[in-house]
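1. 3D, please:
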Amino acid sequence: MFNGDFNGARLREARRFNKKTISEIADMLNVSKQMVSKYENGKAAPAFDSVFTIIKELGFPREFYYAKDEYSMGSEGTFFRSRYTSTQKEKVPAEYSKKYVAIIRDYLNNFLDFPELEWSLTGEDYSPEEYAKFIRNEWNLGEKPIIDIMNLLEEHGFVVSNVKNSSDKVDAFSSRVEINESSYFIIMIEGENFSFYRQQFSLAHELGHWLMHQGMYNPQELDRDTYRIMEDEANSFAAAFLLPQSTFSKTVSANPRQIDFYLSLKKIWNVSISMMIMRARNLDIISTDDYIKLQRQLNYRGWRKEEPLDNIKRISEPIALKQAVQILVENNIIEGYEIPREISGRYGIALPSGMIEELTNVEQGYLKYTQPEIISLKDIKIKKDKLDGGFYGKA
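-> Got it, this is the predicted structure:
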């Protein structure tokens, strides 16, 4: 039934993706921790009944554990918005999800032409404010509000995906990933419990990392202070990009000390009230005392946890990968159920169809095989006779 040798590294990957410890796997298989370590290090192979348990409990198909990588991969380290409040155990599934998205995108590139990301725009010696002006000029955005930054990023070649890893400490993360010498900048939005306006800022933050920091450092090797500086720079860029100085200053200056005025501006600029207040302070439109008073009003009204409009405007969903999969399937280029099989054959990694559906944002079950309904001529004749009888019966 199983071809080839058991790949212990894949057991480790599936275990860590599921946030399981070696002890938990040992209890699940009724073996010692030392034996699980042997499985993962290729010094022993689990019995068939144990393999079946692994498949059932960890969610990866059997082929996943009996194949090896047929692709080369490189990554420059991941920018996590909550690096110091999230544990390594929480980050690992995110890292694997990022890799899987890059593989899926690379596979889809065999069929479709996606927008090309302009890597030459990165690495300039600009401040966050200058970089915000620079990229707006490059993308011909002027100083108008950003209606939907997710759509904007996908149009310019970024790979965006939602992932539900059940972590409340990681908002978004991103990094450059190279698969078979093709480079992708992957941005992952994690979870569902955030607003459209928070999503706008998170994506702008990751855009800032791409422009200012990618290729310069491995984020996970930086000390706390240096990493904090990079996070602050990305935050400053996001604010300047979403709220360009000249136009925003003109709109907010009409009534910058009234919190209800910011609510009306929220509908225009598509960012949170708290962010606009912070931007107004940084641009010296309001004083420190004004800023403190507005912050107190945010607390008094309970707008720290949820602002008005947050539960009305729906978050944006990434569509590039979804549309690519749908184009292939709906135009009969490939059957949906063949996509996981194709990825497994080309890259040596068998991903669950449900995982591919989630990462590409297609509906659940879209990539599963459906047994075609077989209708016999006898069935057709019976149906016709019933229809004829009904028609003449009315006459």
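
2. from here on, contacts and neighbour counts on C-alpha atoms
-> OK.

3. longest helix of this structure?
-> helix 88-108 (DSSP state H).

4. which residues sit against it?
-> Surrounding helix 88-108, the residues in contact under the criterion Cα atoms under 8 Å, 6 or more residues apart in numbering are 16-19, 78, 159, 161, 163, 165, 167, 177-179, 182, 184, 186-188, 321, 324-325, 343, 347, 356, 359-360.

5. quick one: contacts for the closest residue in space to Met73 that isn't next to it in sequence?
-> Spatially, and ignoring its direct neighbours in sequence, Met73 is nearest to Ile179 (4.7 Å; Cα to Cα, 6 or more residues apart in numbering). Shown here is Ile179, whose contacts under the criterion Cα under 8 Å, 6+ apart are 71-74, 102-103, 106.

6. Can you list the buried residues in stretch 174-189?
-> By neighbour count on 16 or more other Cα atoms under 10 Å, the buried set for stretch 174-189 is 174-179, 183-189.

7. Let's compare: structure for the following, please.
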Amino acid sequence: MRSGVQGFLGAKLAEARQARGITSRKALADLMQRAASTVIRWEEGETSPEPAALAELSAVLAVPEDYFLTEREGQAGPAFFRSFAGALRGERLVQQIRIVWLEDVAAVAEHYAFLPEVSVPDLLGARSFKTLRDDDIEALAGELREQWGLGLRPIPDMVVLLENNGVVVGSEPMETTQLDGLSRWGRDGRPYVLLASDKQSFARRQFDAAHELAHLVLHRAVSEVEFEENFRLIEDQAHRFASAFLLPASQFGVEIDSITMWELERLKLRWRVSIKAQIMRLQRLNIIDRGLSTRLYKAYSAKGYQSGGEPYDDVWLLQQPSTLADVFKALIDAGQVTKETLCLDLPLFPHDVESLANLPSGWLTMETARVVSLKPEARPRRSEDREQTSKVFQFPNRRDGK
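-> Okay, the predicted model is just below:
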């Protein structure tokens, strides 16, 4: 029988360590001033830490003590990354764990409230993603638009659209330029998307959200091994789907009056898609050839859009997810639970929950305002006295000079 805290899960220790960007067991051991072999035995499940060591792990890794004692059930799908090739393994690993934590937080929200029903179809069914042609992807994007009742009109907010169809969306800094977002199907059968908030704009987030949606509807049956082996193909499919979903060919194509930068700026205002993504879409629809697209990209850079941002990027507010924050705020406002009780229910410390659920920083630890009940139709206490004792004084008419 192992000594130490019963029920300690070495896999959860490894997860918390990696989530904090501590890449090696030795590095964690050094932080705790312990032998590396001790941490190795904990993670391998050979021994368990004593209560004092468990408290130290909680403090160093900033997770509750019972985090290490709580096992997850079920099997989740692989995490699909918006930018996989250039990202370091450690960066990807951190975000893989963050999206798992997003699911943990959502489980608490769903315990208290009904989350939006999942309405994200598996568009491929038993068909392999490897058989998809460009025309198939165009057709599938149109099929999803039809299922969701979007018609051919622009999509004003992709984040709201995802949340309304049962996707749990999180947004937080990923502290790297190599990752834009990731998605996966959770153990609970619900889809999850985590978007980077670093150096983001409204139009870029629109495309990133549509890109992750593509993974959810096209690549649900893809294994992690298949994803790594076919990364370029899978990412290209997601990119093409996002473009077709945001800019349906039969409508966007006929709205082009002239192939000019000014025209693309006008269409950005209508379709909420970046100028750069529009140029790529026009080329793929064979509305423009490679030579014209090259000239447009040069004009794009000459206007400073590549480095300084496009029109409206500094005006449009970044779309923010709200489902989880709305649930937790509603719970507190209704008096169903206190913040203190809610924090005990949550699997992480407040700062992580606030970040993942898009709650204001410090909200979970901020004291809730006391509710005061007012008496109905109460009149001012001294109103009657004032009515009885007040006098009216006549002042001279200054216009008469008297």
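
8. Next, the TM-score between them, please.
-> Once superposed, chain against chain, the TM-score is 0.84 (TM-score structural alignment, normalised by the length of the first structure); 357 aligned residues with a Cα RMSD of 2.3 Å.

9. what about the residue nearest in space to the middle of the second structure, distance to Ala325 of the second structure?
-> Nearest to the mean C-alpha position of the second structure, counting by Cα atoms, centre = their mean, stands Gly170 at 2.2 Å. Using Cα to Cα, to the nearest Å, one obtains 10 Å as the distance from Gly170 of the second structure to Ala325 of the second structure.

10. any idea how far the residue nearest to Met73 of the first structure lies from Ile259 of the first structure?
-> 48 Å.

11. repeat for Lys68 of the first structure
-> From Lys68 of the first structure over to Ile259 of the first structure the distance is 58 Å, taken as Cα to Cα.

12. what's stretch 320-329 of the first structure aligned against in the second structure?
-> Following TM-score structural alignment, the aligned partner range for stretch 320-329 of the first structure in the second structure is 323-332.

13. The matching stretch: how far from the chain's middle?
-> 16 Å (Cα atoms, centre = their mean, to the nearest Å).

14. cool, and stretch 194-209 of the second structure?
-> Averaged over its C-alpha atoms, stretch 194-209 of the second structure has a centre that lies 9 Å from its chain's centre (Cα atoms, centre = their mean).

15. in the first structure, what residues pair with that stretch?
-> Going by TM-score structural alignment, stretch 194-209 of the second structure sits over residues 188-203 in the first structure.

16. end to end, how far does that stretch reach?
-> 9 Å.

17. Name the residues of that stretch that are buried.
-> Along stretch 188-203 of the first structure, these residues count as buried under the neighbour rule (16+ other Cα under 10 Å): 188-191, 195-203.

18. Just the buried residues of stretch 251-267 of the second structure, please?
-> Neighbour count says stretch 251-267 of the second structure has 252, 261, 264-265, 267 buried, by 16+ other Cα under 10 Å.

19. returning to that earlier point: max pairwise distance over the buried residues of stretch 174-189 of the first structure: which two?
-> In terms of Cα to Cα, those reach their longest pairwise distance at Ile179 and Ile189, which sit 20.8 Å apart.

20. rewinding a little: okay if I get the buried residues of stretch 174-189 of the first structure as a markdown table plus distance to Tyr366 of the first structure and secondary structure?
-> Listed next are those as a markdown table, based on distance: Cα to Cα, whole Å; DSSP: H, G, I helix; E, B strand; the rest coil:
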| residue | distance to Tyr366 of the first structure | secondary structure |
| --- | --- | --- |
| Ser174 | 27 | strand |
| Ser175 | 28 | strand |
| Arg176 | 29 | strand |
| Val177 | 27 | strand |
| Glu178 | 28 | strand |
| Ile179 | 26 | strand |
| Ser183 | 28 | strand |
| Tyr184 | 25 | strand |
| Phe185 | 26 | strand |
| Ile186 | 23 | strand |
| Ile187 | 23 | strand |
| Met188 | 22 | strand |
| Ile189 | 22 | strand |
